[in-house]
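[1] sequence-free structure coming up:
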């Protein structure tokens, strides 16, 4: 391979890596949202346990269930980010070693998106639990 071809191949690999890198930015944003929600739950649980906040009926059970959903959602997002990073690595490896990795790349992208969808569903479930636990939720 000539030097010019090497540069063209690397340029192509970089172009292919841009979309998954942008997707990773979105995943990291979702992780931030999930971590903030989890931190607020932990703060609330500590305040209830310390007696500085009045607990609502069955609140500790709801907090634990919500925290479990958030923990799983964060794990699912981390898995999605890992799969996207692996996709970027595999695209470079495929181009540099002249391997046909199209099916591998497609599979990694599909798995990353499924993992992201699971995280979003877990977030939706956690929000539903939070809404049901609101005192106002019973009035609607």
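    Done, it's in. What you see is a predicted model; the values in this text were computed from it and never measured.
[2] For the rest of this, base every contact and every neighbour count on C-alpha atoms.
    Fine.
[3] does residue 57 sit in a helix, a strand or a coil?
    coil (DSSP: H, G, I helix; E, B strand; the rest coil).
[4] tally of neighbours for it?
    10 (other C-alpha atoms under 10 Å).
[5] What's the separation between it and residue 64?
    Distance, residue 57 to residue 64, by C-alpha to C-alpha, to the nearest Å: 14 Å.
[6] can you give me the strands for the protein?
    Applying DSSP state E to the chain gives no strands.
[7] What segments of it are helices?
    3-50, 59-96, 102-133 (DSSP state H).
[8] List the contacts of the spatially most central residue of the chain.
    A centroid search over the chain (C-alpha atoms, centre = their mean) returns residue 77, at 2.0 Å, as the residue closest to the centre. Taking C-alpha atoms under 8 Å, 6 or more residues apart in numbering, we find residue 77 in contact with 27-28, 30-31, 115-116, 119.
[9] here's the one I want to compare it with:
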């Protein structure tokens, strides 16, 4: 099959939207990985403190951090799956336009699977944010304003 320059231009135009989606997915992965890193850092601090002295508050916070890390891990997994599906969509667009194969259903299926994966990723992220916010709200310390006696 002989591919014309116009055909390649058309393929690239079709691939632009999934590439923008892939950029957004990568940004989402960066946010998720940063959140996971913060959770891990805080867990290490609390575990070190528990090595010195037992404290129920530290144990409770560790339980919350473990739940949060579990949710973030699921979100990272689904975001990565989204990226994989989008890359497959882009590859299938090129394969479908450069060969005689009809891949429209596969392309649509991969795109829908990617969108559902992204929705799931955002759902897990949102749940993790709610847990973090709830913990912070429930354990805030009301501090008395400092007064200078001088």
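    Everything's here; your move. What you see is a predicted model; the values in this text were computed from it and never measured.
[10] Any idea what the TM-score comes out to?
    The TM-score (TM-score structural alignment, normalised by the length of the first structure) is 0.89; 135 aligned residues with a C-alpha RMSD of 1.9 Å.
[11] returning to what we had before: please work out which of the helices of the first structure is packed deepest.
    Ranked by average neighbour count under the criterion mean count of other C-alpha atoms under 10 Å, these are headed by helix 59-96 at a mean of 20.
[12] quick check: that helix aligns to which part of the second structure?
    Residues 61-98 of the second structure are where helix 59-96 of the first structure aligns, taking TM-score structural alignment as the criterion.
[13] Name the nearest residue to the aligned residue in the second structure for residue 17 of the first structure, ignoring sequence neighbours.
    Aligning on TM-score structural alignment places residue 17 of the first structure opposite residue 15 in the second structure. Distances taken as C-alpha to C-alpha, 6 or more residues apart in numbering place residue 90 nearest to residue 15 of the second structure, at 5.6 Å, with adjacent residues excluded.
[14] What's the separation between that neighbour and residue 130 of the second structure?
    Relative to residue 130 of the second structure, and taking C-alpha to C-alpha, residue 90 of the second structure is found at 35 Å.
[15] With residue 78 of the second structure instead?
    Taking C-alpha to C-alpha, one finds residue 78 of the second structure at 19 Å from residue 130 of the second structure.
[16] ok, back up a step: tell me the one of the contacts of residue 77 of the first structure nearest residue 47 of the first structure?
    residue 31 (24.2 Å; C-alpha to C-alpha).
[17] quick one: residue 14 of the first structure from residue 26 of the first structure, how far?
    In terms of C-alpha to C-alpha, residue 14 of the first structure sits 19 Å off from residue 26 of the first structure.
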